[in-house]
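S.K.: Here is a sequence together with a model predicted from it:
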Amino acid sequence: MTDANRFAADPLTHDEPDFSITHETDPSGVLVAGFSSFGLAGLTAVDYLVDRLDLHETGHITVDSLPSITPFENGHPRHHTRFFSRDDLDITVLTGELYVPQLAADALTTAITDWTAENGVQEIAVPAGIPLAHGPDDHRTFYIATPDYHEKRLTDRDIPPMGSGFLDGVNAGILEHAIDTDLAAATYVTPVHAEVPDVEASLRLLDALDAVYDLDLDTEPLQQFAKQVRDYYAELNARVEDIDDSQRPDDRMYM
């Protein structure tokens, strides 16, 4: 089955970011999405899931009217934002290597949530790093989740809630959408350091995802995995750092 859906931020405004989703199979009931931001901890985590769970590419997202990138490996180009899954696992993983500025966050959120609604996706989990001033005791993963997600996934898990603050960007858009719909959603956040990728932060996010979804992950190889992709992620992070400050999410939203 081929499902090619086009979602526009504003169909009458041609210079608005316009995201297009193509998916070749029926998606799973659970979507785990990692995006290019803050030390790339969330993106590293989902990239590792794809590698360790032996997932296969099943779709991608493209965008018009937004500066884009085309990653390549061993001389072969690929889409910057891709879906992965396998037949015997009820999880689809979304890896987003393109940095999405604030002006395009709503359009991407709408594309993803419209697609999940049309394809029966029941929940979304987003692992992410946050540039939060912190001490050693804060080297933990916290959650911000809708009540239905909490009841289904977190009641017996040793993962604390984030105290208070504000979300923005795609993470905020997904949770805001989920508040008033049947979509269950959570963002898992952990403090990150300046190094790219922050392997310890990625490990914390992976431990949380493993505990919630019973993935039976072996995270020992992550250090070697991170070493292999460090140069690539460093270049990707440099692109994020070059983004104008007005297009960045605020770094002050967590307490």
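M.R.: Thanks, I have it. All of these numbers come straight from a predicted model, not from anything done at the bench. Numbering: from 1, shown residues only.
S.K.: CA atoms for contacts and neighbours, from now on please.
M.R.: Will do.
S.K.: Which strands or helices does the host helix or strand of Leu236 pack on?
M.R.: Taking DSSP states H and E as the criterion, Leu236 maps to helix 222-241. On a contact count with 3 or more CA pairs under 8 Å, 6 or more residues apart in numbering; DSSP states H and E, helix 222-241 meets helix 41-52, helix 199-213.
S.K.: In JSON lines: the ones you listed, plus distance to Ile144 and mean neighbour count.
M.R.: Converted to JSON lines, those look like this (distance: least, CA to CA, whole Å; neighbours: other CA atoms under 10 Å):
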{"stretch": "helix 41-52", "distance to Ile144": "15", "mean neighbour count": "24"}
{"stretch": "helix 199-213", "distance to Ile144": "13", "mean neighbour count": "21"}
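S.K.: Distance to Leu132 for these - can I get that in CSV?
M.R.: Shown next, in CSV, are those (distance: least, CA to CA, whole Å):
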stretch, distance to Leu132
helix 41-52, 13
helix 199-213, 12
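S.K.: let's bring in a second model and compare:
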Amino acid sequence: MVVGVSIPALAGLAAADYLVEHIDVDPIGHVSAHGVPSLAPFSEGRPRPHTRLYGAPGSDLTVLVGELFVPVGPSEAYADGILAWAEEAGIEEVTLLAGVPYPHAPEEHAVYYVATDEYRERRLSDTDVQALGGGFLDGAHGELLSRTAEGSAPPTGALVTPSHPPGPDLEAALLFVGALEGIYGLTVDAGELERLSADVRRHYEEMAKRLEAMTEGSATMEGRDLPEDRA
């Protein structure tokens, strides 16, 4: 089961949502949990569950798209809901998509993993995805990884890439889609996501240029010898 939930920068959610729009999947269920804040997303006037599950016909691939932002406090209840559904559905492993805003160099824009040995041997041994050096994950990701470390959840791996809030960080989402293609043998047309990512990048570059021009203009005004107000 591939899990993309709503956290700052939205990279994992964007990747999971793109996946269900561009591969052959059908809606197969949803997750709800007591004590978790409510959210009612809608499209074309129709409400839909905030955490939806999709299955690929003829495959054991399941994708969870979670549009609800879950604070750290209710993460335990949210993880309970996900794992209850996973147990009922016979899910054998969980892949988390975690775009995390942490300091990084430009060459570190890549996908790394935090995973149990069983998950790593099953899914990552034939890939070039490298282990993330150290740190911690909180929220739903941290809760699910804690459960698998304790042996109370299926083998779980988090795919982690540095991301840039507020998002959506579509460049990070592209990295996730590429990693999932290699891990699960998928074929995904990423052309639309690449175009959207380029549009977002241009938008922020133009904003940065305008801000720089405004700052330079302000500095020029401050340096002028203006006449005194003699009124």
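M.R.: Structure received. In this text the structure is predicted, and so the values were computed from the model without any measurement.
S.K.: show me the contacts for the corresponding residue of structure 2 for Ser36 of structure 1.
M.R.: Alignment note (TM-score structural alignment): Ser36 of structure 1 maps to Ser6 of structure 2. Residues counted as contacts of Ser6 of structure 2 (CA atoms under 8 Å, 6 or more residues apart in numbering) are 12-13, 66-70.
S.K.: Geometric centre of structure 1: which residue is closest?
M.R.: Among the residues of structure 1, the one closest to the centroid is Gly34, at 1.9 Å (CA atoms, centre = their mean).
S.K.: how close does that residue sit to Ala128 of structure 1?
M.R.: 7 Å (CA to CA, to the nearest Å).
S.K.: circling back to that earlier point, who wins for neighbours among the contacts of Ser6 of structure 2?
M.R.: Highest neighbour count within the contacts of Ser6 of structure 2, by other CA atoms under 10 Å: Gly12, with 36 neighbours.
S.K.: Gly4 is in contact with that one, correct?
M.R.: Yes - Gly12 of structure 2 is in contact with Gly4 according to CA atoms under 8 Å; the separation is 4.6 Å.
S.K.: Need the overlap of contacts for these two.
M.R.: Common neighbours of Gly12 of structure 2 and Gly4 (CA under 8 Å, 6+ apart) are 96-98.
S.K.: Ala158 of structure 2: what secondary structure?
M.R.: Classification of Ala158 of structure 2 by DSSP: H, G, I helix; E, B strand; the rest coil places it in strand.
S.K.: Tell me which residue of structure 1 lines up with it.
M.R.: Checking TM-score structural alignment: Ala158 of structure 2 goes with Thr187.
S.K.: Measure how buried the nearest residue to that match once chain neighbours are set aside is and give me the count.
M.R.: Of all residues not flanking Thr187 of structure 1 in the chain, Val126 sits nearest, at 4.6 Å (CA to CA, 6 or more residues apart in numbering). Close neighbours of Val126 of structure 1, defined as other CA under 10 Å, add up to 27.
S.K.: The counterpart of Val126 of structure 1 in structure 2 sits in which helix or strand?
M.R.: Applying TM-score structural alignment, one finds that Val126 of structure 1 aligns to Leu96 in structure 2. According to DSSP H and E, Leu96 of structure 2 maps onto strand 94-100.
S.K.: Could you tell me the angle between that strand and helix 11-22?
M.R.: Here the directions of strand 94-100 of structure 2 and helix 11-22 differ by 130 degrees (axes from the mean of the first three to the mean of the last three CA atoms, to 10 degrees).
S.K.: so how much does strand 94-100 of structure 2 differ from structure 1 once superposed?
M.R.: Strand 94-100 of structure 2 differs from its equivalent in structure 1 by a mean of 0.6 Å after superposition (mean CA distance after the TM-score superposition for structure 1).
S.K.: The helix or strand just after that strand corresponds to what range in structure 1?
M.R.: The helix or strand immediately downstream of strand 94-100 of structure 2 is strand 112-115, counting by DSSP H and E. Counting by TM-score structural alignment, strand 112-115 of structure 2 pairs with residues 142-145 of structure 1.
S.K.: Next, the buried residues of the matching stretch.
M.R.: 142-145 (16 or more other CA atoms under 10 Å).
S.K.: circling back to that earlier point, check which helices and strands the strand holding Leu96 of structure 2 sits against.
M.R.: strand 2-6, helix 11-22, strand 156-162.
S.K.: Format those as JSON lines; extra columns: distance to Ala172 of structure 2.
M.R.: Output for these, formatted as JSON lines (distance: least, CA to CA, whole Å):
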{"stretch": "strand 2-6", "distance to Ala172 of structure 2": "13"}
{"stretch": "helix 11-22", "distance to Ala172 of structure 2": "6"}
{"stretch": "strand 156-162", "distance to Ala172 of structure 2": "7"}
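S.K.: Hmm, Glu123 of structure 1 is touching Leu31, no?
M.R.: Yes - with contact defined as CA under 8 Å, Glu123 of structure 1 and Leu31 form a contacting pair (6.3 Å).
S.K.: With that, I have no additional questions.
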